[in-house]
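Student: Here's a sequence, model it:
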Amino acid sequence: MSDKKYIYYTDYHSAIGPLTVAATQKGICAVQFGDKTQTLPSLKAWSKKQHIPGHMVEDKAPFMEAVYQLEEYFSHHRQTFDLPFDLYGTSFQKVVWNALSDIPYGETRSYKQIAAAIGAPKAVRAIGGANNKNPLPILLPCHRVIGNNGNMVGYGGGIDKKVYLLRLEGAISKVSS
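Tutor: Predicted coordinates for the structure are as follows:
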């Protein structure tokens, strides 16, 4: 058996445009907006910064279940994801990212509500920073986080993608667009 480690990646053509999905042997570690020609340099830089050992290998096979679940999500047949994740970030970021999974499909929460939910009511800005670093958009639904006043605020893929995802989930009528 080889001791070599790999970071697998593939393109997925979603309803909101191309995505690059990456995984280690432990699970999905990154989702980036754009196809591999756009995202591979930043994916390599991100994996180096996170000290993720491994050679980058393009391979669709490790992503069959992830692609299947994304297809179900985009066709209104899935509300949560049941995939192994391999999260890289600070302890605080991981707490925030796990809290994102607690936001029900079709609902939104403000940064302030997330801060209260994790027991850090004064950490609203830090919540925003952690949300911005979410390596698994869509899978860990940071698109469900909105401004305290109900307005759309930043999203790594762009506000248009955030609006699309909230509309897909039926939450758009509950927030300003």
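Student: C-alpha from now on. contacts and neighbour counts both.
Tutor: OK.
Student: what's the nearest residue to Phe74 if we skip its chain neighbours?
Tutor: Nearest residue to Phe74, sequence neighbours excluded (C-alpha to C-alpha, 6 or more residues apart in numbering): Ala15, at 6.7 Å.
Student: run this one through as well so I can compare:
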Amino acid sequence: MASRRVPKVKSTMGGSRCKERHMALLTPVGKIEILGCETGLHEIKLPKMSLLPSGAESTAIYEVYEGSEEMTEPLQQCMGWLHAYFCEPARTATLPVPAFHHPLLQQDSFTSKVLWTLLRDVKFGEAVSYKHLADLAGNSRAARAVGGAMRSNPLYIIIYKML
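Tutor: Presented below is the predicted three-dimensional model:
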């Protein structure tokens, strides 16, 4: 498996709170909300159901719905990555992954280790089992814990492989 270059941002825990920005995109799966700051992405919220907002057509490939006036560098990178994901999926493997700034990804925990391992060591679109991912993360007996880590993933659409 080829390793991808992934920026890991250290959090300033206990420091001042970051100024969170919000952006929404209309995509083929509905409205996706992106939250982040100057340092990195906090969360990507997918729609609960695969329904587009009222007034949007199902043919809408990808457009900024709200928040474009306050785009930080990580939000711009995320927008570029999501555009490629929906319009040119093969290109996502060559794009830089935006920096992340979610506390879960900054902690020294098994969940954090699983998510970083998945992002770094598994190719986009590659199918891996929870057992295999547990092996890659260093604990071959933790397949159920890998399931819990995936359930708490705040950046699901970027840190996701076929499991």
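Student: The residue nearest to Phe74 of the first structure maps to what in the second structure?
Tutor: Aligned against the second structure by TM-score structural alignment, Ala15 of the first structure finds its counterpart in Pro28.
Student: quick one: its match from Glu63 of the second structure, how far?
Tutor: From Pro28 of the second structure over to Glu63 of the second structure the distance is 10 Å, taken as C-alpha to C-alpha, to the nearest Å.
Student: got a list of what the residue nearest the centre of the first structure touches?
Tutor: Nearest to the mean C-alpha position of the first structure, by C-alpha atoms, centre = their mean, lies Pro137 at 1.7 Å. For Pro137 of the first structure, the contact set (C-alpha atoms under 8 Å, 6 or more residues apart in numbering) comprises 31-32, 143.
Student: any idea what Ser129 of the second structure aligns with in the first structure?
Tutor: Counting by TM-score structural alignment, Ser129 of the second structure lines up with Ser110 in the first structure.
Student: So which of Pro28 and Glu63 of the second structure has more stuff around it?
Tutor: Under the criterion of other C-alpha atoms under 10 Å, the comparison of Pro28 of the second structure against Glu63 puts Pro28 first, with 19 against 14.
Student: From Val97 of the second structure, how far off is that one?
Tutor: Per C-alpha to C-alpha, Pro28 of the second structure is found 21 Å from Val97 of the second structure.
Student: ok, now Leu25 of the second structure?
Tutor: In terms of C-alpha to C-alpha, Leu25 of the second structure sits 18 Å off from Val97 of the second structure.
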